[in-house]
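# fold the following for me, if possible:
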Amino acid sequence: MLCAMSAAAVPSPACALGPRVIVPAYFAPHVRPGLWERVCDARLRCVVLNVASGPGTAPDPVFARARDRIAARRGTVAAYVDVSYGRRDAGLVLADLKRYRRWYGVTDVFFDQVPAGVDGLAYMHRVTGKARDAGAGLVVFNHGTYPDPAYLALADVLVTFEGPVTAYPSAEPPAWTLLSDPGRFCHLVYGCRPEDLEVVTALARRRNTGVLYITDRAGANPYDGLPSYFERLVGG
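Here you go, the predicted structure:
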């Protein structure tokens, strides 16, 4: 439940356009093929392809076909790559990027567990530069919190909140985020009841966040399926 929040408490957004949606599709196409069919939607900002906390150890034709179906409908697929807050060997990160390109034809990237402090900038500059050189047109950094503003120069989208809906009301943005294009910021909110969806969406807009993923799923992996209100979320 959203603590001390109601639709009346959230100012009306200045822009009537719905948010763009990033889908962390952390579920296998052969297990939930119907869900993969639903994410074949060009309106989505991107679908994150996560084979096995990365590209896996060998090509998986089921994931390759799922990627091809999304691409055929003009959708965008981004490779899930974990950088472990800058502690993971950069060579392993670059190897993951190469496997995604060779096995799945995916060049765009969703970097997970990205550092937020200035000490991580050099690391992210290196791996992002390699991704760009290899053709990445979309680079997403999942910090899960508000990072140093210098990261905005490296990525196209920064995930500046990831957490349960109960923590969302208190996650006030720093002033610098209110001066940029809202399409540069994304929030991932889980455990959100259907009746709270519009409230959370409006609050995200007030916080100048134009890319979202909101789900009523929770638990250890809230991204192992789609929210019950997926069509409402995508339709804005």
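# for the rest of this, base every contact and every neighbour count on C-alpha atoms.
Fine.
# for the strand ranked longest in the chain, packing partners?
The strand spanning the most residues in the chain, taking DSSP state E as the definition, is strand 157-164. Packing partners of strand 157-164 (3 or more C-alpha pairs under 8 Å, 6 or more residues apart in numbering; DSSP states H and E): strand 139-142, strand 185-190.
# I have a second one here; can you model it like the first so I can compare?
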Amino acid sequence: MRVVRACVAAVTLVLGLTVTPARASATVQHLAVPAYFDPGGGAGGTYWTRLDQSAPTVAISVANPGSGPGTTFDQSYANAVQAAAQAGIKVIGYVDTGYFGTTGRTTRGGQTSTSAWTAQVEGDVDDWYRWYGGNGLAGIFFDDAQNVCGTGNAYVDLYTAVSTYTKQHHSGALTVDNPGAPADQCYSSAADVLVMFEGTYASYTSWSPPSWELGSADPNKFWHLVYATPTQADMENAVALSRQRGAGYLYVTDDVLPNPWDTLPAAAYWSDEVARTATGDGADPARPAPPPSPGAHDSSGS
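Modelled structure (predicted):
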């Protein structure tokens, strides 16, 4: 999961005036949470319950037993998927695409070829549905995704193909690509949702989406993930910025690397985030973003 850049352009109106376009604004937003915590007991079970209680503002959660579906069926995950689905949350299963080997990443079997990665990805998709489809699994979250088209669209075609495979074999599946950075516009049809930002609050305050995201009429195409957001005030500002930047899905947390997705924020922080996402009542997006709180730092991945 990675991080980002970008900028806006000017438009010429029919009257001949040139103006800078207002940022696309998401009029309705939902929380979409990487739920990388074990529902089998302890804090993890409590976090899953809190997600369920926060529907419908929480619309998506990502289950991740072990950087994928794991090696066998797990009853605690079956129960969590079913309870979330009954609450109206779409639980999607984590699948690592390893950039399809284009960066030298190896599969679990030690191979780097695109064909080996494709076979592993499709196998993980099928395992997710074989084990949890009957409990209400709603789709797949493809992590470690490329964000550039590739020569002759070679890279984006790989992601389009696995999204198509998922939908053809598992009717109604929601697909998400996570490059963790702005994807080129060629990815607009590669998955239902794209994670266009994944990084720290410190970097998010000065980040800008690419023009094609800002100009999109469909905020539900875009998801922003912001971690290392230390205070509630920072979180409120991040929520407001995400709305201003046209993200239909977001999640903001005070958790940090190496795994910022293995907890939920404390109750007061979480309740405030849920309320502000549901109502759009964040800090004034017209104000300049405040500087990061003391101690905040950009420790984002590559």
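# quick one: TM-score?
Put the two chains on top of each other and the TM-score (TM-score structural alignment, normalised by the length of the first structure) is 0.89; 225 aligned residues with a C-alpha RMSD of 1.9 Å.
# export the helices and strands packed on strand 157-164 of the first structure to JSON lines and tack on mean neighbour count and distance to residue 221 of the first structure?
Compiled in JSON lines, those are given as follows (neighbours: other C-alpha atoms under 10 Å; distance: least, C-alpha to C-alpha, whole Å):
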{"stretch": "strand 139-142", "mean neighbour count": "26", "distance to residue 221 of the first structure": "16"}
{"stretch": "strand 185-190", "mean neighbour count": "25", "distance to residue 221 of the first structure": "10"}
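# hmm, back to that, so the longest strand of the first structure matches what in the second structure?
Aligned by TM-score structural alignment, strand 157-164 of the first structure corresponds to residues 193-200 of the second structure.
# average distance between the matching stretch and the first structure?
Its matched residues in the first structure lie on average 0.6 Å from stretch 193-200 of the second structure after superposition (mean C-alpha distance after the TM-score superposition for the first structure).
# in the first structure, which spans are helices?
For the first structure, applying DSSP state H gives helices covering 33-38, 61-72, 90-99, 121-133, 197-206, 230-235.
# winner for burial among these?
Of the helices of the first structure, the one with the most neighbours on average (mean count of other C-alpha atoms under 10 Å) is helix 197-206, at a mean of 21.
# now that one on the second structure. Mean distance?
Counting by mean C-alpha distance after the TM-score superposition for the first structure, helix 197-206 of the first structure comes out at 1.4 Å.
# okay, and that helix goes to which residues in the second structure?
Under TM-score structural alignment, the match for helix 197-206 of the first structure is residues 235-244.
# next one: residue 155 of the second structure from residue 229 of the second structure, what distance?
Using C-alpha to C-alpha, to the nearest Å, residue 155 of the second structure is found at 32 Å from residue 229 of the second structure.
# what do you get for residue 185 of the second structure?
Note on residue 185 of the second structure: its distance to residue 229 of the second structure, by C-alpha to C-alpha, is 29 Å.
# more neighbours, the two?
Neighbour comparison, residue 185 of the second structure and residue 229: the larger count goes to residue 229, with 26 against 16 (by other C-alpha atoms under 10 Å).
# list the contacts of the more buried one.
Going by C-alpha atoms under 8 Å, 6 or more residues apart in numbering, residue 229 of the second structure touches 200-202, 235, 252-255, 296.
# give the contact list for the aligned residue in the second structure for residue 39 of the first structure.
Aligned counterpart of residue 39 of the first structure in the second structure: residue 51 (TM-score structural alignment). Going by C-alpha under 8 Å, 6+ apart, residue 51 of the second structure touches 58, 84.
# what lines up with residue 83 of the second structure in the first structure?
Here residue 83 of the second structure is matched to residue 69 in the first structure, going by TM-score structural alignment.
# pretty sure its match contacts residue 40?
Yes. If you go by C-alpha atoms under 8 Å, residue 69 of the first structure and residue 40 touch, sitting 6.7 Å apart.
# hang on, the earlier thing: what about the match of strand 157-164 of the first structure, distance to the chain center?
Offset of stretch 193-200 of the second structure from its chain centre (C-alpha atoms, centre = their mean, to the nearest Å): 6 Å.
# neighbours of residue 40 of the first structure, just the number please.
Using other C-alpha under 10 Å: residue 40 of the first structure sits among 23 other residues.
# sorry, back to before: can you list the helices of the first structure in a markdown table and add distance to residue 26 of the first structure?
Output for these, formatted as a markdown table (distance: least, C-alpha to C-alpha, whole Å):
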| stretch | distance to residue 26 of the first structure |
| --- | --- |
| helix 33-38 | 10 |
| helix 61-72 | 11 |
| helix 90-99 | 17 |
| helix 121-133 | 22 |
| helix 197-206 | 21 |
| helix 230-235 | 15 |
